[in-house]
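Enquirer: dropping the sequence and predicted coords here.
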Amino acid sequence: MIIYPAIDLRGGRCVRLTQGDFNNQTTYEVDPTMMAEAFASAGAEWLHVIDLDGAADNGDNLRSVASIIGLTNLRVQLGGGIRTIEQIESLRALGAQRIIVGTMPIEEPDMFKEAIRRFAHFLAVAIDVRDDRVSIHGWQSESTWLIDDYVRHLEGLGVRTIIITDIGRDGMLKGPNLSLYLRMKRLTPMDIIASGGISTKQDVVSLRTLGVQGAIIGKALYEGHLALKAVL
């Protein structure tokens, strides 16, 4: 299982939201590139980067992203407001190893089918759920999809990797929704990356036992609840 330390960018700074609420933000006084370098020094090979301004349709943090990619040896999976083929192409050219889309599959299904046809090997779909219903637009809007149906739908389209976040657990440091990930592992052969609530070494062990392919850890690392070296 791959551990993905997380960097969420807003206004060029490292932040963490609680339960996806843009009004409930913690800002960390650390340069994003320096944070990425610290994760690399701890032994990380991958980095999960989300452009929250892009996700909320409020600008982007491409300068910070370019710096992280250019100054570290980390493989970066990047998401946040990526809703066109052109964006996918330009971010790949920038050096992102995996591109995350969330809203595109729901609001632009034809474009997404083209994206999967061309980029399936480095595309991941973010599935952000609140009470089993899928949210979009940076968790600000609720779609009509229920997660089980949506996962089957994506599998049928040829998606290879999904990133599942339980919004209610995100930033709460109360553990991941293990029952959700167990259900999804039984439902689909797609690679699953878990996100939301991971705060202890035991959380990571539990996810490994379930057989998920990756785990994203954010707030627990920033606030000293978990040492990255201990779970790599």
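Expert: Good, I have the coordinates.

Enquirer: hey, let's count contacts and neighbours off CA atoms from now on
Expert: Noted.

Enquirer: next one: the residue of the chain positioned farthest from its centre from Leu157, what distance?
Expert: Distance from the C-alpha centroid of the chain peaks at Asp110, with 22.9 Å (Cα atoms, centre = their mean). As judged by Cα to Cα, to the nearest Å, Asp110 and Leu157 stand 11 Å apart.

Enquirer: ok, Ile50 next?
Expert: Taking Cα to Cα, one finds Ile50 at 24 Å from Leu157.

Enquirer: ok, Ala215 next?
Expert: 24 Å.

Enquirer: counting neighbours, go ahead and name the busier of those two.
Expert: Ala215 (25 against 14; other Cα atoms under 10 Å).

Enquirer: now do the contacts for the more buried one.
Expert: 1-4, 193-195, 204, 207 (Cα atoms under 8 Å, 6 or more residues apart in numbering).

Enquirer: between the two ends of stretch 172-182, how far is it?
Expert: End to end - Cα to Cα - stretch 172-182 spans 20 Å.

Enquirer: so how far is it from its chain's centroid?
Expert: Relative to its parent chain, stretch 172-182 has a centroid offset of 15 Å by Cα atoms, centre = their mean, to the nearest Å.

Enquirer: thinking again about what came up before, and the helix or strand where the residue farthest from the centre of the chain lies, what other elements does it pack with?
Expert: Counting by DSSP states H and E, the element that carries Asp110 is helix 109-119. Helix 109-119 sits against helix 104-107, with contacts defined as 3 or more Cα pairs under 8 Å, 6 or more residues apart in numbering; DSSP states H and E.

Enquirer: helices or strands up against the helix it packs on?
Expert: In this structure, helix 104-107 packs against helix 109-119, with contacts taken as 3+ Cα pairs under 8 Å, 6+ apart.

Enquirer: alright, now check it against this:
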Amino acid sequence: MYIIPAIDILDGKVVRLREGDYSQKTVYEVSIAEMIETYRSNGTEFIHIIDLNGAKGDFSNQAELFDIIKRTDMRVQYGGGIRTIEQVTNLLDAGIHRVIVGTQAITNPDFLSDLSKEVGKKYDYANRIVVAIDVLDEVIKYSGWMESSPIKLMDYVDKCLQLGFFRFLCTDINKDGKLGGAAIDLYKKLLEHSPFIKLIASGGVSSMEDIVELSKLDVRSVVVGKAIYENRITIEEIKEWNLKALSTL
């Protein structure tokens, strides 16, 4: 299991939200470029970037953000406001390693089907699509976690699998930003239902002990943000863990 450090961007600043609430944000006095360079210089190869403005349809961060991304050799997993097939394919063609789709995949019944046809034209593009599943008490939430979907969690996973998408980023909103531990029970349910999915855990990780517990499941990677900024997990610990993870692949 690989640890992927997270950078959330709001109004051009590095932030973390609590339970996805934009009014409950912590702003960190570090620039986006500085944060990326800190991870890169400490041996991190993979980073998770979410444009929180983009998630609400405001793309004011994108010019600066993509300029920074273009200048790094790190692999980037990117999400936030991706609404069209063209956006997805343009990002993949531009070198974004993985693109996260969320709201549009839930609200537009044809989006995943159309995306499946499009990414099927190019080798390995399906492996580079991440389907975001943001969950509150096993209800799927979207649009910045403001709206609830009537689609049952496991039914949605089955639909995605049938269309050829198998990499999922699952966030338990109850856990997000609280440093109270990861959603072990939720991930167990998902993996028991669909053992072959490539699951990325997100939310609640507060310590390396949480990382160890997640590693006992067949979770492929875990996104960690606030625990790093609050010095609960050090970059050195991430480097050491990821080196061991890579050596066992």
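Expert: Perfect, thanks for sending it. Remember, it's a predicted structure, so these values are computed and weren't measured experimentally.

Enquirer: so what number do they get for TM-score?
Expert: Remark: TM-score between the superposed chains equals 0.95 [TM-score structural alignment, normalised by the length of structure 1]; 232 aligned residues with a Cα RMSD of 1.3 Å.

Enquirer: what about the helices in structure 2?
Expert: 32-41, 62-70, 85-93, 103-107, 111-119, 153-162, 184-193, 208-215, 226-229, 235-247 (DSSP state H).

Enquirer: how about those in a markdown table, adding mean neighbour count and distance to Lys13 of structure 2?
Expert: As requested, the helices of structure 2 are arranged in a markdown table below (neighbours: other Cα atoms under 10 Å; distance: least, Cα to Cα, whole Å):
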| stretch | mean neighbour count | distance to Lys13 of structure 2 |
| --- | --- | --- |
| helix 32-41 | 16 | 7 |
| helix 62-70 | 13 | 11 |
| helix 85-93 | 16 | 22 |
| helix 103-107 | 20 | 23 |
| helix 111-119 | 17 | 31 |
| helix 153-162 | 15 | 33 |
| helix 184-193 | 15 | 31 |
| helix 208-215 | 16 | 26 |
| helix 226-229 | 20 | 14 |
| helix 235-247 | 15 | 20 |
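
Enquirer: any chance of the ones you listed in TSV, plus distance to Trp145 of structure 2?
Expert: Below are these laid out as TSV (distance: least, Cα to Cα, whole Å):
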stretch	distance to Trp145 of structure 2
helix 32-41	24
helix 62-70	21
helix 85-93	21
helix 103-107	9
helix 111-119	19
helix 153-162	15
helix 184-193	18
helix 208-215	24
helix 226-229	18
helix 235-247	29
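
Enquirer: and of those helices, who's closest to Ile9 of structure 2?
Expert: Distance to Ile9 of structure 2, taken as Cα to Cα, is lowest for helix 32-41 among those, at 7.8 Å.

Enquirer: run the angle between the closest one and helix 62-70 for me.
Expert: 20 degrees (axes from the mean of the first three to the mean of the last three Cα atoms, to 10 degrees).

Enquirer: so how much does helix 32-41 of structure 2 differ from structure 1 once superposed?
Expert: Averaged over the aligned pairs, helix 32-41 of structure 2 sits 0.9 Å from structure 1 after superposition, using mean Cα distance after the TM-score superposition for structure 1.

Enquirer: residues contacting that helix, please?
Expert: Under Cα under 8 Å, 6+ apart, the answer for helix 32-41 of structure 2 is 5, 7, 9, 12-14, 45, 47, 65, 68, 74, 235.

Enquirer: just the buried subset of these, written out for ChimeraX, thanks.
Expert: Buried residues within the contacts of helix 32-41 of structure 2, by 16 or more other Cα atoms under 10 Å, are selected in ChimeraX with:
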select :5,7,9,12,13,14,45,47,65,74,235
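
Enquirer: closest one of the contacts of helix 32-41 of structure 2 to Val27 of structure 2?
Expert: When these are compared against Val27 of structure 2 (criterion: Cα to Cα), the nearest one is Val14, at 6.1 Å.

Enquirer: list the contacts of Leu169 of structure 2.
Expert: 130-133, 199-202.

Enquirer: and it, what pairs with it in structure 1?
Expert: The alignment partner of Leu169 of structure 2 in structure 1, by TM-score structural alignment, is Ile163.

Enquirer: Ala227 of structure 2 now?
Expert: Checking TM-score structural alignment: Ala227 of structure 2 goes with Ala220.

Enquirer: verify the contact between its match and Leu173 for me.
Expert: Yes. The pair Ala220 of structure 1 / Leu173 is scored as a contact, 6.7 Å apart, by Cα atoms under 8 Å.

Enquirer: what's the overlap in contacts for those two?
Expert: With Cα under 8 Å, 6+ apart, Ala220 of structure 1 and Leu173 have common neighbours 198-199.

Enquirer: mind listing what's buried along stretch 171-179 of structure 1?
Expert: Neighbour-count burial for stretch 171-179 of structure 1 [16+ other Cα under 10 Å]: 171-173, 175-177.

Enquirer: could the residues you listed be laid out in TSV, adding distance to Thr18 of structure 1?
Expert: Output for the buried residues of stretch 171-179 of structure 1, formatted as TSV (distance: Cα to Cα, whole Å):
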residue	distance to Thr18 of structure 1
Gly171	5
Met172	7
Leu173	10
Gly175	14
Pro176	14
Asn177	16
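
Enquirer: before we move on, the earlier item: now the helix holding Asp110 of structure 1 against helix 85-94, angle please.
Expert: Using the same axes, to 10 degrees, helix 109-119 of structure 1 lies at 30 degrees relative to helix 85-94.

Enquirer: no further queries at this time; thank you.
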